[in-house]
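Asks: Following is a predicted model, sequence given first.
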Amino acid sequence: MIEQRVATGTGIGFGADVRSKDNSKTLSELFTQVEPEDLVKYGLIPEFIGRLPVTATLTELDEAALIQILCEPKNALTKQYAALFELENVDLEFREDALKAIAAKAMKRKTGARGLRSILEAVLLETMYELPSMEEVSKVVIDESVINGESAPLLIYSANESQAAGAE
């Protein structure tokens, strides 16, 4: 509906500009141009639309925005999980490739920022459960292979001996 309204020209006749489908705008670009009459055509009743003083549009989150959400706010998910691990006197480290893999997984699932917690919970649940009974663990490192389910988190022991161990 929006694309038809904002399109210039008729696209019919000898003098018409030929538009390819590749030149069509993305949904995010089109949503920025939504007008109240588009909402009426979509099926919302005019009385409801009249009660909305401002129509605001949102854009999809990209991978960089999801990584930013994971790391930067004061209550970021990575900081929350690090605080949980700190209760057991264990440092939690997310490598850069792990953060990218988490964001990519959320984009693939189309869950956006809300899906980040479920991904982290699935990855860290077993380790969080087993950690209190483990001796001498000082650090847990999460990389891309852990996020993709290819390996267990890397457990670093305080006796200066590093080994990859599953939380089994």
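Replies: Great, that's in hand. From a predicted model like this one, the values you see are computed outputs, not experimental measurements. Numbering: from 1, shown residues only.
Asks: all contacts plus neighbour counts: C-alpha atoms, from now on.
Replies: Will do.
Asks: Now do the helices in the chain.
Replies: Taking DSSP state H, the helices of the chain run over residues 2-6, 27-31, 36-42, 46-50, 63-71, 77-86, 96-109, 114-130, 144-147.
Asks: And for the fifth one, what's in contact with it?
Replies: Read that as helix 63-71. Helix 63-71 has contacts (C-alpha atoms under 8 Å, 6 or more residues apart in numbering) with 76-79, 99-100, 103-104, 107, 112-113, 116.
Asks: Could you identify the buried members of those residues?
Replies: The neighbour count (16 or more other C-alpha atoms under 10 Å) marks 77-79, 99-100, 103-104, 107, 112-113, 116 as buried among the contacts of helix 63-71.
Asks: Structure two is appended below for comparative analysis:
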Amino acid sequence: PEQSYIQVSTDNILFICGGTFSGIEHFIARRLGQKVIGFGGTANEFDTETTALKNRDLLIPHLDQKDLIDFGLIPEFVGRLPVIAPMLSLTKEEIIQVMTQPKNALVKQYQAYFDMDGCKLEFTDEALADIAAIVLERETGVRALRALFEELLLELRYDLPNRKDSNRFVITREIVTARLTPTGKRKGLKDRQKTA
């Protein structure tokens, strides 16, 4: 309340808004799927019940300002966004690229972490493919990758300083299955209960 106000010129500022807008495909389908002819007519290719749930990527290119407003954004805000650029969902291959290729990719970050302890961390191609498949299955996108990597490598990371038996660790499909899938977690829990 006792702050002085600072005037900011927005002449050379570009605002970019982004988000997943989960469920917005239903609004697009509703808008596009209103063409039903008579009592015996059938909905067009954008039938709300079938297509919107199964084919988000088919619907998302048809996004417009009305859909954003129907979704819940206020018209005054939407009106100030002159360009809408909807993006398609990432493929399994693209998720693998996100994990491995950028300068600060998660795989490189964890390899650097292990390297600080004099260890080498490797991932098989199958393990990376399975991690990408889990991301697609959970429908969380790449924003959940760090949580998956933490879950996958947590025990190993904290045991690292005490491990003198090996300095090379290879993450395989079997390890991913055991640590990140419900069946693997249940099996691990049963094994721990047997030894207790």
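Replies: Structure received. Note that the structure is a prediction, hence the values are computed from the model and not measured.
Asks: would you list the helices of structure 1 in JSON lines and tack on distance to Ala16 of structure 1?
Replies: Listed next are the helices of structure 1 as JSON lines, based on distance: least, C-alpha to C-alpha, whole Å:
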{"stretch": "helix 2-6", "distance to Ala16 of structure 1": "15"}
{"stretch": "helix 27-31", "distance to Ala16 of structure 1": "22"}
{"stretch": "helix 36-42", "distance to Ala16 of structure 1": "25"}
{"stretch": "helix 46-50", "distance to Ala16 of structure 1": "35"}
{"stretch": "helix 63-71", "distance to Ala16 of structure 1": "39"}
{"stretch": "helix 77-86", "distance to Ala16 of structure 1": "53"}
{"stretch": "helix 96-109", "distance to Ala16 of structure 1": "39"}
{"stretch": "helix 114-130", "distance to Ala16 of structure 1": "45"}
{"stretch": "helix 144-147", "distance to Ala16 of structure 1": "51"}
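Asks: Any idea which of those helices gets closest to Ile12 of structure 1?
Replies: Shortest distance between Ile12 of structure 1 and the helices of structure 1, using C-alpha to C-alpha, is found for helix 2-6: 13.5 Å.
Asks: Please compute how far the closest one lies from its chain's middle.
Replies: Here the centre of helix 2-6 of structure 1 is set off from its chain's centre by 29 Å, with C-alpha atoms, centre = their mean, to the nearest Å.
Asks: Comparing it with structure 2, how large is the average distance?
Replies: Averaged over the aligned pairs, helix 2-6 of structure 1 sits 3.7 Å from structure 2 after superposition, using mean C-alpha distance after the TM-score superposition for structure 1.
Asks: Just to check, Met27 of structure 2 is in contact with Ile69?
Replies: Actually, residue 27 of structure 2 is Phe. It isn't Met. No - Phe27 of structure 2 lies out of contact with Ile69 (C-alpha atoms under 8 Å); the separation is 9.7 Å.
Asks: higher neighbour count, those two?
Replies: The neighbour comparison of Phe27 of structure 2 against Ile69 (other C-alpha atoms under 10 Å) goes to Phe27, with 20 against 16.
Asks: So what touches stretch 103-123 of structure 2?
Replies: With C-alpha under 8 Å, 6+ apart, stretch 103-123 of structure 2 has contacts from 98-100, 145-146, 149, 157, 160-161, 166-172.
Asks: Correction: the previous question concerned stretch 6-17 of structure 1.
Replies: Outside stretch 6-17 of structure 1, the residues that reach it (C-alpha under 8 Å, 6+ apart) are 18-19.
Asks: Run the chain-centre distance for that stretch.
Replies: 39 Å.
Asks: First-to-last residue distance for that stretch?
Replies: 15 Å (C-alpha to C-alpha, to the nearest Å).
Asks: count of neighbours near the residue mapped onto Glu93 of structure 2 from structure 1?
Replies: Correspondence of Glu93 of structure 2 to structure 1, assessed by TM-score structural alignment: Ala64. For Ala64 of structure 1, the count of nearby residues is 13 (other C-alpha under 10 Å).
Asks: now Glu122 of structure 2
Replies: By other C-alpha under 10 Å, neighbour count at Glu122 of structure 2 equals 15.
Asks: Against Gln109 of structure 2, how distant is it?
Replies: According to C-alpha to C-alpha, Glu122 of structure 2 and Gln109 of structure 2 sit 12 Å apart.
Asks: my read: Ala178 of structure 2 touches Gly188, true?
Replies: Yes - look at Ala178 of structure 2 against Gly188 with C-alpha under 8 Å: they come within range, at 7.1 Å.
Asks: ok, so what distance separates Lys79 of structure 1 from Glu93 of structure 1?
Replies: Lys79 of structure 1 is 10 Å from Glu93 of structure 1, by C-alpha to C-alpha.
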